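Q: Quick one, fold the following:
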Amino acid sequence: MKTTELIVSGRVQGVGFRNYVSLIAKDLNIKGTVRNLSDGDVKIIAQTDDDTLNKMVERIKQPQHQFMKIKDVEIHDLQLDKVYDDFSVVY
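A: The predicted structure is shown next:
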């Protein structure tokens, strides 16, 4: 298991995107967090294996409804000592 940071840009704030990500993460048993960034993007910290992360990214790219518009998903490996025991939305 590794820790990955995803930065999602597009129309991802004010449209239920964080909750959508949380449902995907819980369905795939991914641990971590999702939060809005001040620039309009959304940051996801995900602790999982590569295959499961790829499944998450594919589902994120297929928005739940017409108001979500995904422009880009940047993926960066992180070195974190913290181990998450669940997935949560950070407000």
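
Q: contacts and neighbour counts: CA atoms only from here.
A: Noted.

Q: how about the helices in this protein?
A: For the chain, the helices defined by DSSP state H occupy 17-28, 50-60.

Q: Now mean neighbour count too, for those, in a markdown table please.
A: Output for the helices of the chain, formatted as a markdown table (neighbours: other C-alpha atoms under 10 Å):
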| stretch | mean neighbour count |
| --- | --- |
| helix 17-28 | 18 |
| helix 50-60 | 15 |
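
Q: Could you also give me the structure for this next sequence, so I can compare it with the first?
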Amino acid sequence: MKTYKLLARGRVQGVGFRYTCTSLAKKVNVFGSVKNLANGDVEIILQGEGNNREEFITQIKNNQVNSAAQVESLEVIDTYDAQEMNDFQIRY
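A: Reported below is the predicted structural model:
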């Protein structure tokens, strides 16, 4: 299954962003993981059907996930084939 690696930049750490990404993923039925990076960005690994995946990305880009977060940019930095995932989790 096609897997997307996204980088969210802006005020995305210390505001519950990972937890709300997880809730959104369950709501729109996508899979993967979310992780804080040392440089202040958040990495999202994402799998899902086209419409579901696009809904997730759109809500993240438009700051509809968390009122305390401020996503300034969401970059797709890689796509690749990976083993199919069946949940969405926070990585530490």
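
Q: how about a markdown table for the helices of the first structure, with distance to Met1 of the first structure added?
A: Converted to a markdown table, the helices of the first structure look like this (distance: least, C-alpha to C-alpha, whole Å):
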| stretch | distance to Met1 of the first structure |
| --- | --- |
| helix 17-28 | 13 |
| helix 50-60 | 8 |
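
Q: looking at those helices, which is closest to Lys2 of the first structure?
A: Judged by C-alpha to C-alpha, the one of those that comes nearest to Lys2 of the first structure is helix 50-60, at 8.0 Å.

Q: coming back round to it: closest to Asp85 of the first structure out of the helices of the first structure?
A: Between Asp85 of the first structure and those, the tightest spacing by C-alpha to C-alpha is seen for helix 17-28, at 11.3 Å.

Q: Against the second structure, what's the mean shift for that closest one, could you check?
A: The superposed helix 17-28 of the first structure is, by mean C-alpha distance after the TM-score superposition for the first structure, a mean 0.5 Å from where its aligned residues fall in the second structure.

Q: just checking, what packs against that helix?
A: Counting by 3 or more C-alpha pairs under 8 Å, 6 or more residues apart in numbering; DSSP states H and E, the packing neighbours recorded for helix 17-28 of the first structure are strand 31-36, helix 50-60, strand 87-90.

Q: Okay, buried residues for the shortest one please.
A: For strand 87-90 of the first structure, a neighbour-count test (16 or more other C-alpha atoms under 10 Å) marks Phe87, Ser88 as buried.

Q: For Ala68 of the second structure, list the residues it contacts.
A: Taking C-alpha atoms under 8 Å, 6 or more residues apart in numbering, we find Ala68 of the second structure in contact with Val15, Gly16.

Q: measure it to Gln13 of the second structure for me?
A: As judged by C-alpha to C-alpha, to the nearest Å, Ala68 of the second structure and Gln13 of the second structure stand 10 Å apart.
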